[in-house]
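> here are the coordinates; sequence isn't available:
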């Protein structure tokens, strides 16, 4: 996802310099060589994200820091703190609920004091899910309920950080916004049948994502925000591991992830990664009537996550966001959904639809 963001930024005409800060310097150098001559200067800086002083120094002098470094329960709060200290606006694809909650509670005040804008969770989900919810909610007098449903094929999203994230969100209590407060419900404790674009009707379960943490901050009339997800047949294994508390701590997640990484299916070489599916439902009241609206779409994880991150970074750098005040925000509070969805379509061809049959594209 990070390399996709770099590729997208390199095509942006007003980006002058991109610094790739990565522990994997060889991989970063290879990416820089591949993009050489594309436009902006691309600098590689070897970096261990656990060294706070080095991170601050690496960020200083840039307009925006864009992070795809997971697992976010381990890295998000330290990176946000470093960006604020360096005097740099920040955007990430943080999808772990606990990291989002921690950054809001611990660093929102500091970001406001320093005038730094921090946007957490601008990928697919959270990210496009939040923007779809915001687009629909703003058409209502009183939005009441948001349900985000995701299908991630087990063959998609390779990488240790993705696997650690899935183990984390299924491994313990998960946030659900109910009756004006955040409640913790065991992952897998809520199960529903949902019709998803391309994937069809399937069973999905609640898991620990960031949408229930951020959306009610910006839409105070919301009574319920629920995140539901399936990773196909492997969902049962992840839930089982969570119930046995084998993924109850970061250290346990690391051990289990090292084993599962050798067992999970991967696409055959040369075979494109299968697309996942996203559906966002918003229910509310408009002109005294109950209304229910929905947006959905499909796409491969890499472009559907990395491109929104890059577009959000450019919008922050240009000042094309909905606030000038510092603070920690979900994307729904600062990113114009129409502008980003239009940019995503132009960059990737990915499209939002108003029906699960994907016959009615959203006109933006």
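Here it is on my side, so go on. Keep in mind it's a predicted model, so treat the numbers as computed, not measured.

> contacts, neighbours, all on C-alpha from now
OK.

> how many residues are close by the nearest residue to residue 298 once chain neighbours are set aside?
Closest residue to residue 298 apart from its sequence neighbours, by Cα to Cα, 6 or more residues apart in numbering: residue 277 at 4.4 Å. Using other Cα atoms under 10 Å, residue 277 has 23 other residues around it.

> isn't residue 277 up against residue 152?
Yes. Counting by Cα atoms under 8 Å, residue 152 is a contact partner of residue 277 at 6.8 Å.

> what about the most far-flung residue of the chain relative to its centre, distance to residue 140?
With Cα atoms, centre = their mean as the measure, the chain has its most outlying C-alpha, relative to the mean C-alpha position, at residue 288: 33.7 Å. Counting by Cα to Cα, to the nearest Å, the gap from residue 288 to residue 140 is 10 Å.

> from residue 302, how far out is residue 152?
Distance from residue 152 to residue 302, counting by Cα to Cα: 12 Å.

> first-to-last residue distance for stretch 49-62?
Its first and final residues considered, stretch 49-62 spans 17 Å by Cα to Cα.

> in the host helix or strand of residue 105, what counts as buried?
Assigned by DSSP states H and E, residue 105 belongs to helix 97-114. Residues of helix 97-114 classed as buried by neighbour count (16 or more other Cα atoms under 10 Å): 97-101, 103-104, 107-108, 110-112, 114.

> how about those residues in TSV, adding distance to residue 234?
Shown next, in TSV, are those (distance: Cα to Cα, whole Å):
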residue	distance to residue 234
97	21
98	23
99	24
100	26
101	27
103	30
104	32
107	36
108	36
110	40
111	39
112	42
114	44
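
> now, which of these sits nearest residue 266?
residue 97 (26.8 Å; Cα to Cα).

> nearest residue to the closest one other than its sequence neighbours?
residue 210 (4.1 Å).

> please compare the first structure with the one that follows:
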């Protein structure tokens, strides 16, 4: 299997590529992106480690870098034409998601990304008929949130007999990457794509499922959920794809949204920044730089880590409905994640698209959200191997 990793030298992309290196059925990996110098350095390290580990099947596969400007459609199509599978980590996805998926479908290549914006998610799902025509299997949003979160939602929801509400939520304090030696310093003028995504989510209306209808609302709306055994949790809404895809898996769903946990003390600051962007007083990129400034990010993350409840997992799924004819709720989370922070928790799930495809677990053609086509138990069995000796510690709790 020949793999094109678009954005493969970025933080999440590097994690996906490293994971893909461990699959013996992968014959070649092309690390493609606009930062050719970074890609070359990353590829050099990968090839050096491969040589040092010996001439085994798992590590003798070639890895090479490719300069690729994804806005050049001819170059994009040519790069895709030469491979079997496209892994797309190039964000922000509200800019690049639709055109890259479209190119993969037109070239007849299987595709997976980590799209975390709801707007392109809606548009990409509309490409499913064309993907079926070209015998393409595409999974969008297979990262942490969305991705792991969607599959945790399935575990929570299916623990009940009927489900009417699903909430996925995550800790902002976990949205940091460990330094793997390749991250660009903030003072080089690079804009962090994850920060751009967050500002985009906070400064525009978000789509959620409420009372059985898709509606657009302001982000950072506060709510409380009574999570089994963990108690009452505060959630602030955010515009992630889970809210617009989970009703495809659970058509009787009435309410669904995604949100952040543990931001009580900084929510007003986030609202101020988002309001300035929404009013045109600050550009999205400038707001993203403000969030990722070394001193402000360190202070914010330290404060979050000190103030949040340690027993609350970093990523949770909550479902409410009925069990045995009585009102009930269920929750799901993982206790352990791969080392490396947000990058690995996002990139490794994307790489798992490869064995899921290779082993025949993804038999349908079309464009899908993770919960529509992936068996959570199969996914977490694969994910466990990257989480240390105890695995992910998948936990499902119910109360009624």
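All right, it came through fine. Here the structure is a predicted model, which is why all the values come from computation and not from measurement.

> around the residue nearest to residue 97 of the first structure, count how many other residues there are.
Neighbour count of residue 210 of the first structure, defined by other Cα under 10 Å: 28.

> then residue 116 of the first structure?
Using other Cα under 10 Å, residue 116 of the first structure has 24 other residues around it.

> swap in residue 179 of the first structure?
12.

> the stretch 101-250 of the second structure: helices as residue ranges?
Ranges of helices within the stretch 101-250 of the second structure are 118-125, 128-133, 148-157, 193-203, 242-249, based on DSSP state H, counting those that start in this stretch.

> please name the residues that touch the aligned partner of residue 33 of the second structure in the first structure.
Correspondence of residue 33 of the second structure to the first structure, assessed by TM-score structural alignment: residue 22. Taking Cα atoms under 8 Å, 6 or more residues apart in numbering, we find residue 22 of the first structure in contact with 28, 44, 45, 46, 47, 48, 49.

> any idea how far residue 67 of the first structure is from residue 22 of the first structure?
11 Å.

> what helix or strand does the aligned partner of residue 56 of the first structure in the second structure sit in?
Applying TM-score structural alignment, one finds that residue 56 of the first structure aligns to residue 77 in the second structure. If you go by DSSP H and E, residue 77 of the second structure is part of helix 73-81.

> just give me the mean distance for that helix relative to the first structure.
After superposition onto the first structure, helix 73-81 of the second structure sits on average 1.1 Å from its aligned residues (mean Cα distance after the TM-score superposition for the first structure).

> longest helix in the second structure, by residue count?
Longest helix in the second structure, counting residues (DSSP state H): helix 36-52.

> list the helices and strands it packs on?
On a contact count with 3 or more Cα pairs under 8 Å, 6 or more residues apart in numbering; DSSP states H and E, helix 36-52 of the second structure meets strand 28-33, strand 63-67.

> quick check: which of the ones you listed is nearest to residue 222 of the second structure?
Proximity to residue 222 of the second structure (Cα to Cα) singles out strand 28-33 among these, at 38.4 Å.

> can you give me the strands for the first structure?
Taking DSSP state E as the criterion, the first structure carries its strands at 17-22, 41-46, 64-67, 89-92, 117-119, 142-151, 173-178, 181-186, 191-196, 200-206, 224-230, 276-286, 289-299, 327-329.

> now those strands in CSV, with distance to residue 75 of the first structure?
Formatted as CSV, the strands of the first structure follow (distance: least, Cα to Cα, whole Å):
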stretch, distance to residue 75 of the first structure
strand 17-22, 13
strand 41-46, 17
strand 64-67, 10
strand 89-92, 11
strand 117-119, 15
strand 142-151, 24
strand 173-178, 19
strand 181-186, 23
strand 191-196, 30
strand 200-206, 24
strand 224-230, 22
strand 276-286, 25
strand 289-299, 26
strand 327-329, 16
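
> looking at the ones you listed, which is nearest to residue 314 of the first structure?
Set against residue 314 of the first structure and scored by Cα to Cα, these come closest in strand 64-67, at 8.1 Å.

> residue contacts, the residue nearest to residue 97 of the first structure?
For residue 210 of the first structure, the contacting residues are 94, 95, 96, 97, 98, 100, 101, 121, 126, by Cα under 8 Å, 6+ apart.

> show me which of those is closest to residue 3 of the first structure.
Nearest member of the contacts of residue 210 of the first structure to residue 3 of the first structure, counting by Cα to Cα, is residue 94, at 15.9 Å.

> measure that closest one to residue 231 of the first structure for me?
Separation of residue 94 of the first structure from residue 231 of the first structure (Cα to Cα) stands at 19 Å.

> residue in the second structure matching residue 115 of the first structure?
That one, residue 115 of the first structure, aligns with residue 135 by TM-score structural alignment.

> isn't residue 99 of the first structure up against residue 79?
No. Between residue 99 of the first structure and residue 79 there is no contact under Cα under 8 Å: 11.0 Å.

> re earlier: test my guess that the match of residue 115 of the first structure contacts residue 107.
No. Between residue 135 of the second structure and residue 107 there is no contact under Cα under 8 Å: 10.4 Å.

> quick one, which of those two is more surrounded?
residue 107 (19 against 16).

> so who does the more buried one touch?
77, 80, 81.

> hmm, try it at 10 Å
Applying Cα atoms under 10 Å, 6 or more residues apart in numbering, we find residue 107 of the second structure in contact with 77, 78, 79, 80, 81, 82, 83, 84, 101, 134, 136.

> now which residue in the first structure aligns to it?
By TM-score structural alignment, residue 107 of the second structure lines up with residue 86 in the first structure.

> gap between that match and residue 59 of the first structure?
6 Å.

> and what of residue 251 of the first structure?
Per Cα to Cα, residue 251 of the first structure is found 28 Å from residue 59 of the first structure.

> the more surrounded of those two?
residue 59 (23 against 11).

> I'd say the more buried one and residue 87 touch.
Yes. Taking contacts as Cα atoms under 10 Å, residue 59 of the first structure lies within contact range of residue 87: 8.4 Å.

> go through stretch 286-294 of the first structure and flag the buried ones.
By 16+ other Cα under 10 Å, the buried positions in stretch 286-294 of the first structure come out as 291, 292, 293, 294.
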